[in-house]
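Q: okay, structure incoming, though there's no sequence with it:
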């Protein structure tokens, strides 16, 4: 798939395109980043301003556009994220009338940084730039932004918490979906998730059990009623996920890399959003 060319598939339209508001390049990684003695140089890992866009089959333009913004984890890049985790297929199957945005974070690097999207207002600048492009390209009729869902896998937690703290468009954010992504930012997630009409879902494997116990405690301190679920084959009850309250879900058998797609939980979590 070449840059700036929409790819048509049965699941919808997909585009990989550079945007000025994408996380990188950014001064914070001008010298690259070192993790456990390994250098991830700037030219290879922090120069790509690609953002993936997916318009699902059956998308019906309205006077405001809902968006899902997914933040990937370590050691990944946008095209692989979309394909490996079957995001295009799951979005279409969910029936959500929303456009998916997948910004390129650190490219194939062990790093949770997210450059411009960690800055105050950086998230809003990118979403508005995407909306402006889509309107100019004839895909949506206005630049008005509707509801926003934030989705994070693994290391995507850091930028997600930054977006909630100071990224802008706070009144539009209705759902936060954490896929084994509760490594940090727990106070931010708790403060946000405890608010009325916010839905926070955290699906976690055993290695993040203590962090989710801490998240539950913080949510309760903020006055939230927290639902806790055990997940195992064949999967979760759709009704339990439709409640607008914080829900922590401990998977008993899914692996860290499987939480998004093995049982189509990206699809289910989107389907059950308001």
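A: Now that the structure is in, tell me what you want to look at. Remember, it's a predicted structure, so these values are computed and weren't measured experimentally. Numbering: from 1, shown residues only.

Q: switch to C-alpha atoms for all contacts and neighbour counts from now on
A: Noted.

Q: check which helix or strand covers residue 51.
A: If you go by DSSP states H and E, residue 51 is part of strand 50-56.

Q: got another, please set it beside the one above:
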């Protein structure tokens, strides 16, 4: 289009140059009402055109198909200096010399300056076409960066993780002496993904990263019994859920590939791609990849929570930590996270089995001047620390700790996170 416009202006310049060189006067075209330079009155039409006056026809230039020409009162060049510059830039040196001799006092037709359309890249306006989901998306997806399968070594000991065998099958013997085969217990690389109805990628959101405890299976326990997808939805917060499978239905806190430095960050990057696909907009992968995280660890999930905060390479993305009866160890890792992450909150709810671990953390925090509240503040701002006693059944802790649906309760108290539109007002993507 720019080339066509340049060519048209050059043709017009040549015509004008020829007319001016011959000392001729331009006559206004039919049905055009042009204003004299610096005056408000229309140029009077001569009664008759002398023989030496030439008429130059000016054609309307359209910039695209089915595009109406600009209105006569918009984008008009100044008929003196502005017009000369526009034409001179596109004319040859000889033509420019002729145009430069033109007298600005002589009446001249004002051609319309055709505005050049700005090329808008998709990313500049793609968000206008992203609408909240009409239906929730909940599914199990396999990821190559999941904790298992894993055939590496256990940090600190240098011992191979698959350190035993039974009936020709590789196995892992836990510190407590239990024996689990790799194919049954450490081969599930699936993760639970949930995007609630109404989730909107254009609004501030968070990823709830849930680490399950012993004896768990994603669909049976995390999805159905502990109702994590339902809690995310019930919160009314613009949040999504991600829960990796660790040891399947076993009393083992091994975290497999997540023992490797930076492995958790890689896992989250891979999960971002899956979230974008589930959301229906592959182009949103980058938004999911930088979305803040709330780490939730239940029971034996303290191990991946503590290790991930210390070695996972994700501390810059963590906006909060929630432990549900999970302070069985690694208090030093949680203490260091609290001390080094003043913009994040930390909440630990405990029963009789984890009371000692929470009391120990409370003391070391007090030694450095950090007070741990005994209950949740109404707003969980950065730096909030709460250690809450809730003596309920350990098995039911994820659904009923200090309150029903504790994960949803924490999400509702987070400031700066988008809220999902009320049902019935959610637009559909499909």
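A: Now that the structure is in, tell me what you want to look at. Keep in mind that what you see is a predicted model, and the values were worked out from it rather than measured.

Q: in the second structure, what range does the strand holding residue 51 of the first structure match?
A: Aligned using TM-score structural alignment, strand 50-56 of the first structure spans residues 190-196 in the second structure.

Q: cool, and stretch 113-127 of the first structure?
A: So stretch 113-127 of the first structure is aligned with residues 254-268, judged by TM-score structural alignment.

Q: list the residues that contact the residue nearest the centre of the second structure.
A: Taking C-alpha atoms, centre = their mean as the criterion, residue 287 is the residue nearest the geometric centre of the second structure, at 1.8 Å. Residues near residue 287 of the second structure by C-alpha atoms under 8 Å, 6 or more residues apart in numbering: residue 201.

Q: can you tell me how far it is from residue 138 of the second structure?
A: Using C-alpha to C-alpha, to the nearest Å, residue 287 of the second structure is found at 19 Å from residue 138 of the second structure.

Q: please apply the same query to residue 20 of the second structure.
A: In this view, residue 20 of the second structure and residue 138 of the second structure are 75 Å apart by C-alpha to C-alpha.

Q: residue in the first structure matching residue 355 of the second structure?
A: So, by TM-score structural alignment, residue 355 of the second structure is matched to residue 209.

Q: help me confirm that its match is found in a strand?
A: No. Looking at residue 209 of the first structure with DSSP: H, G, I helix; E, B strand; the rest coil, it is helix, so not inside a strand.

Q: hmm, who's touching stretch 170-179 of the first structure?
A: Contacts of stretch 170-179 of the first structure (C-alpha under 8 Å, 6+ apart): 145-154, 157, 164, 197-204, 259-260, 269, 273.

Q: list only those of the residues you listed flagged as buried.
A: The neighbour count (16 or more other C-alpha atoms under 10 Å) marks 145-154, 157, 164, 198-204, 259-260, 269, 273 as buried among those.

Q: after the helix or strand where residue 66 of the first structure lies, which helix or strand is next?
A: For residue 66 of the first structure, the host element (DSSP H and E) is strand 65-71. Sequence order places helix 78-84 as the next helix or strand after strand 65-71 of the first structure, per DSSP H and E.

Q: so the residue of the first structure most remote from its centre versus residue 75 of the first structure, what's the distance?
A: Within the first structure, the residue lying farthest from the chain centre (C-alpha atoms, centre = their mean) is residue 37, at 28.7 Å. Residue 37 of the first structure sits 16 Å away from residue 75 of the first structure, taking C-alpha to C-alpha as the criterion.

Q: now for residue 71 of the first structure: what does it line up with in the second structure?
A: Using TM-score structural alignment, residue 71 of the first structure sits opposite residue 211 in the second structure.

Q: residue 13 of the first structure: what secondary structure?
A: Secondary structure of residue 13 of the first structure, per three-state DSSP, is strand.

Q: ok, and the closest non-adjacent residue to the counterpart of it in the second structure?
A: Correspondence of residue 13 of the first structure to the second structure, assessed by TM-score structural alignment: residue 137. Here the nearest residue to residue 137 of the second structure in space, its sequence neighbours aside, is residue 195; by C-alpha to C-alpha, 6 or more residues apart in numbering that works out to 5.1 Å.

Q: the one you found against residue 201, yeah?
A: No. Applying C-alpha atoms under 8 Å as the test, residue 195 of the second structure and residue 201 come out as separate, 10.5 Å apart.

Q: just checking, which of the contacts of stretch 170-179 of the first structure belong to strands?
A: 145-153, 199-204 (DSSP state E).

Q: so residue 134 of the second structure sits in a helix?
A: No. Read with three-state DSSP, residue 134 of the second structure is coil and lies in no helix.

Q: before we move on, the earlier item: residue 228 of the second structure versus the match of residue 13 of the first structure, what's the distance?
A: Taking C-alpha to C-alpha, one finds residue 137 of the second structure at 13 Å from residue 228 of the second structure.

Q: next one: residue 95 of the second structure
A: 76 Å.

Q: between these two, which is the more surrounded one?
A: Each of residue 95 of the second structure and residue 228 has its neighbours counted (other C-alpha atoms under 10 Å); residue 228 has more, 25 against 20.

Q: show me the contacts for the alignment partner in the first structure of the more buried one.
A: Here residue 228 of the second structure is matched to residue 87 in the first structure, going by TM-score structural alignment. By C-alpha under 8 Å, 6+ apart, the contact list for residue 87 of the first structure reads 81, 266.

Q: then residue 291 of the second structure?
A: Residues near residue 291 of the second structure by C-alpha under 8 Å, 6+ apart: 205, 206, 207, 317.

Q: so which of those is surrounded by the most neighbours?
A: residue 207 (26 neighbours).

Q: that residue and residue 375 of the second structure, how far apart?
A: For residue 207 of the second structure, the distance to residue 375 of the second structure - C-alpha to C-alpha - is 24 Å.

Q: check residue 404 of the second structure too.
A: Residue 404 of the second structure is 15 Å from residue 375 of the second structure, by C-alpha to C-alpha.

Q: could you do residue 180 of the second structure as well?
A: In terms of C-alpha to C-alpha, residue 180 of the second structure sits 40 Å off from residue 375 of the second structure.

Q: quick revisit: ok, the match of residue 13 of the first structure - contacts?
A: Contacts of residue 137 of the second structure by C-alpha under 8 Å, 6+ apart are 193, 194, 195, 196, 197, 278, 279.

Q: can you tell me the closest non-neighbouring residue to the second one?
A: The reference is to residue 194 of the second structure. residue 138 (4.3 Å).

Q: and the one you found, how many neighbours?
A: Neighbour number of residue 138 of the second structure under other C-alpha under 10 Å is 16.

Q: in contact with it, which residues?
A: 192, 193, 194, 195, 229.

Q: of residue 195 and residue 201 of the second structure, who's got more company?
A: Neighbours were counted for residue 195 of the second structure and for residue 201 using other C-alpha under 10 Å; residue 195 has more, 25 against 22.
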